[in-house]
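Q: model this:
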Amino acid sequence: MRLVTYSSANRWLPGVLIGEDVLNLNDVLYAIGEVDGPPFDSVRDLLDAAGGRLGGLSQRVAQLNPASIASAGLIGELHLGPPVANPKKVLCVGLNYSDHVGETGRKFPDHPDIFAKFASSLIGPKEGIDCSEVTANLDFEGELAIVIGRQCRRVSESDALNYVAGVTVLNDITARDLQYRGTQWLPGKAVDRSTPCGPALVTLDEVGDPHTLDLCTRVNGVQVQKSNTRNMIFSLARIVSYISHFLELSPGDVIATGTPEGIGAKRQPPQWLQSGDLVEVEIHGVGLLQNIVK
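A: As a prediction, this is how the structure comes out:
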């Protein structure tokens, strides 16, 4: 199942992507017999109520005839937001691909290196990356992101994926000059409306093994990053378990899992994003995320 957030009448609404059509989530749930309680106003509301049984819902949605439900519009024509438009937490893992650690000249980490963004940092597909007036050193980082499905506190690594709703695509856009002004990364990582995410939250039953996914980042059609999630140092389960031991995770929380080598800052000469650049991050089986720098 692919969950999206789309705009209609100046409101964000939850939807289900089937083929190229976006269907209203509540219409889909009604069609499969899920009619208990009030309608859901957001994807996070669905995760709060049913994050532990998304696999079952996904199987029932897969058997649905989408022609029986009025489409909200085609995916390419709707204004999309981040799949979870109102997460309580946006967390990120730095230095989680061996080749990226190598290009930075740092030592291999013994534990996941965690930093934070804010919900105000997130934007959806096709929305403008609003950073060019903030920094002259704007960089790209294509990443797979986890979305939490159930309240998660001190879980074991072996059980951690049972708390994950699914994954999505994220571009950890970074203002490098702001990042390295001090010892803390926050100023360079959490600029308002700087972090594209989407287009869909893809449930794990549809993704399959999240550690075998090809990832590619392109700038103006030219490939700048290419890797596979099997090259992560810390697995998704390790990341979720590790964070859950010091911070309770909530349905809808987003965790970016790190970027591979090829970032603009480590190229010779450095390759900084410019106003008008088209940045694309594509992860096989998850989706294509496209944004233009404003």
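Q: from here on, contacts and neighbour counts on C-alpha atoms
A: Fine.
Q: could you report the neighbour count for residue 230?
A: 15 (other CA atoms under 10 Å).
Q: ah, wrong one, I meant residue 255
A: Residues lying near residue 255 (other CA under 10 Å) number 29.
Q: same thing with residue 268?
A: For residue 268, using other CA under 10 Å, the count is 7.
Q: gap between it and residue 262?
A: Distance, residue 268 to residue 262, using CA to CA, to the nearest Å: 11 Å.
Q: and if you look at residue 56?
A: According to CA to CA, residue 56 and residue 262 sit 39 Å apart.
Q: which helix or strand contains residue 215?
A: Under the criterion of DSSP states H and E, residue 215 resides in strand 214-219.
Q: buried residues in the following helix or strand past that strand, which are they?
A: Later in the chain than strand 214-219, the nearest helix or strand by DSSP H and E is strand 222-228. By neighbour count with 16 or more other CA atoms under 10 Å, strand 222-228 contains the buried residues 224, 225, 226, 227, 228.
Q: please apply the same query to stretch 184-198.
A: For stretch 184-198, the neighbour count (16+ other CA under 10 Å) marks 185-198 as buried.
Q: gap between the two ends of it?
A: First residue to last in stretch 184-198 (CA to CA) measures 27 Å.
Q: alongside the first, I'd like the structure of this one:
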Amino acid sequence: MKIARIRLKNSVETYGIVSEDGTKIITKEQIQEKTGVPIPPRIKEFLFGGWLEEVNSVGANLTFDLPLNEVDLLAPLPNPPKIICLAFNYYDHARDAGLTPSEEPVIFLKPRTALNSPHGNVISPSYVKRLDYEAEIAVIIGKQVKKVSEENSLDAVFGYMIFHDVSARDIQFRDKQFTRGKSIDTFAPCGPWITTRDEIQDPQKLRITTKVNGEIRQNSSSSNMVIPIRKIISSLSELITIEPGDIISTGTPAGVAMSMKEPRYLKHDDTVEITIEGLGTIRNRILFN
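A: You can find the predicted model right below:
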């Protein structure tokens, strides 16, 4: 199942279930009207309160009438408890950066104020001269875990989505740490929806592609992750309580501008398009102010 948060033409925000082909949606109001299931008003309650099973039980009654191109897609989760991001978690990306990958997650936190819609503009301060793109698979946690084993860690996953970890490299290099250069408002486009875990047979076998103005820059697979998702969750839970709604972004593969022999950083009016197998496509225009 694909669950999206949207804004209707009348500016009302709501959420719903997206059709299998990703072209239409049925809103929570329509689900309730057609099935009698009393859908909760907020998406977080729907995702993590057991309502999915309820809706699945009446799924045959659902019809998708509203085209997605007639609504605005929003960031699927407006207020996650935590956004945890991994650095250098792909062999090819670490190699290009001249680093030896760590056997434990190297993390930083990104504030929820950085969240952006899947088609929203990324607005960078004009003084940033080395703006970079990073396509990532994000894990949406569905239940609280602490010190969970690798064998059981994927049971905590609700679903997956695309995460664009936009990075101001000049700030990052100057600070010698990640947080400030990655935390600017709009620097975390994500979506286009949350794809539930059951739709992704193996999260370690997903094709990841990034295009800048139509040119392929990143073309890799989640099979190149240094630390697989099950170990990421287990390792993090040794120290951090992982909660429903947490977003864990699992790192980016090779092909970022920073690692090019002649870096080609993002410019004003560039378009970045990220496609991840099974998760959809997000597209963001770059603006400097």
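Q: follow-up on the earlier one: residue 56 and residue 262 of structure 1 - which one has more neighbours?
A: Taking neighbours as other CA under 10 Å, residue 56 of structure 1 and residue 262 compare with residue 262 leading, 21 against 12.
Q: what's the more buried one aligned with over in structure 2?
A: In structure 2, the residue matched to residue 262 of structure 1 (TM-score structural alignment) is residue 255.
Q: that older thread, now the buried residues of stretch 184-198 of structure 1 in CSV, with secondary structure and distance to residue 107 of structure 1?
A: Shown next, in CSV, are the buried residues of stretch 184-198 of structure 1 (DSSP: H, G, I helix; E, B strand; the rest coil; distance: CA to CA, whole Å):
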residue, secondary structure, distance to residue 107 of structure 1
185, coil, 18
186, helix, 21
187, helix, 23
188, helix, 22
189, helix, 21
190, coil, 25
191, coil, 27
192, coil, 31
193, coil, 31
194, coil, 28
195, strand, 27
196, strand, 29
197, strand, 29
198, coil, 31
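Q: and the residues you listed as a markdown table, adding distance to residue 49 of structure 1?
A: Listed next are the buried residues of stretch 184-198 of structure 1 as a markdown table, based on distance: CA to CA, whole Å:
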| residue | distance to residue 49 of structure 1 |
| --- | --- |
| 185 | 34 |
| 186 | 32 |
| 187 | 34 |
| 188 | 35 |
| 189 | 31 |
| 190 | 29 |
| 191 | 31 |
| 192 | 29 |
| 193 | 28 |
| 194 | 30 |
| 195 | 27 |
| 196 | 26 |
| 197 | 23 |
| 198 | 22 |
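Q: closest to residue 32 of structure 1 among those?
A: Nearest to residue 32 of structure 1, judged by CA to CA, of these is residue 198 at 25.2 Å.
Q: measure the aligned partner of that closest one in structure 2 to residue 55 of structure 2 for me?
A: Under the alignment (TM-score structural alignment), residue 198 of structure 1 pairs with residue 191 of structure 2. Using CA to CA, residue 191 of structure 2 is found at 21 Å from residue 55 of structure 2.
Q: over to residue 101 of structure 2?
A: Look at residue 101 of structure 2 and residue 55 of structure 2: by CA to CA, they are 42 Å apart.
Q: kindly report the same for residue 181 of structure 2.
A: Here the criterion is CA to CA. By it, residue 181 of structure 2 lies 41 Å from residue 55 of structure 2.
Q: repeat that for residue 118 of structure 2.
A: Counting by CA to CA, the gap from residue 118 of structure 2 to residue 55 of structure 2 is 25 Å.
Q: and the helices in the stretch 1-150 of structure 2, which stretches?
A: Counting by DSSP state H, counting those that start in this stretch, the stretch 1-150 of structure 2 has helices at residues 28-35, 43-48, 51-57, 91-96, 150-153.
Q: cool, the stretch 151-294 of structure 1 as well?
A: For the stretch 151-294 of structure 1, applying DSSP H, counting those that start in this stretch gives helices covering 176-179, 186-189, 204-207, 236-244.
Q: which one of those lies nearest to residue 163 of structure 1?
A: Of all the helices of the stretch 151-294 of structure 1, it is helix 236-244 that lies closest to residue 163 of structure 1, at 8.4 Å by CA to CA.
Q: now do that closest one: everything it contacts.
A: For helix 236-244 of structure 1, contacts defined as CA atoms under 8 Å, 6 or more residues apart in numbering pick out 112, 146, 152-161, 249, 257.
Q: kindly provide the distance from the aligned partner of residue 105 of structure 1 in structure 2 to residue 260 of structure 2.
A: Under the alignment by TM-score structural alignment, residue 105 of structure 1 pairs with residue 98 in structure 2. According to CA to CA, residue 98 of structure 2 stands 12 Å off from residue 260 of structure 2.
Q: equivalent analysis for residue 246 of structure 2, please.
A: For residue 246 of structure 2, the distance to residue 260 of structure 2 equals 32 Å [CA to CA].
Q: these two: which has the busier surroundings?
A: Neighbour totals were compared for residue 246 of structure 2 and residue 260, and residue 246 leads with 23 against 13 (other CA under 10 Å).
Q: surely that one touches residue 80?
A: Yes: Residue 246 of structure 2 is within contact range of residue 80, at 5.4 Å (criterion: CA atoms under 8 Å).
Q: which ones are touching the most centrally placed residue in structure 2?
A: Nearest to the mean C-alpha position of structure 2, by CA atoms, centre = their mean, lies residue 163 at 2.9 Å. Counting by CA under 8 Å, 6+ apart, residue 163 of structure 2 touches 135, 136, 137, 138, 188, 189, 190, 191, 249.
Q: what residue of structure 1 matches up with it?
A: Using TM-score structural alignment, the equivalent of residue 163 of structure 2 in structure 1 is residue 170.
Q: next one: residue 276 of structure 2
A: By TM-score structural alignment, residue 276 of structure 2 lines up with residue 283.
Q: hmm, residue 212 and that match touching each other?
A: No: if you go by CA under 8 Å, residue 283 of structure 1 and residue 212 don't touch, sitting 10.2 Å apart.
Q: give me the more crowded residue out of those two.
A: Set residue 283 of structure 1 next to residue 212 and count neighbours by other CA under 10 Å: residue 283 wins out with 23 against 13.
Q: ok, that one to residue 161 of structure 1 distance?
A: Counting by CA to CA - residue 283 of structure 1 and residue 161 of structure 1 are separated by 19 Å.
Q: same check, this time on residue 54 of structure 1
A: Noted for residue 54 of structure 1: a distance of 13 Å to residue 161 of structure 1, by CA to CA.
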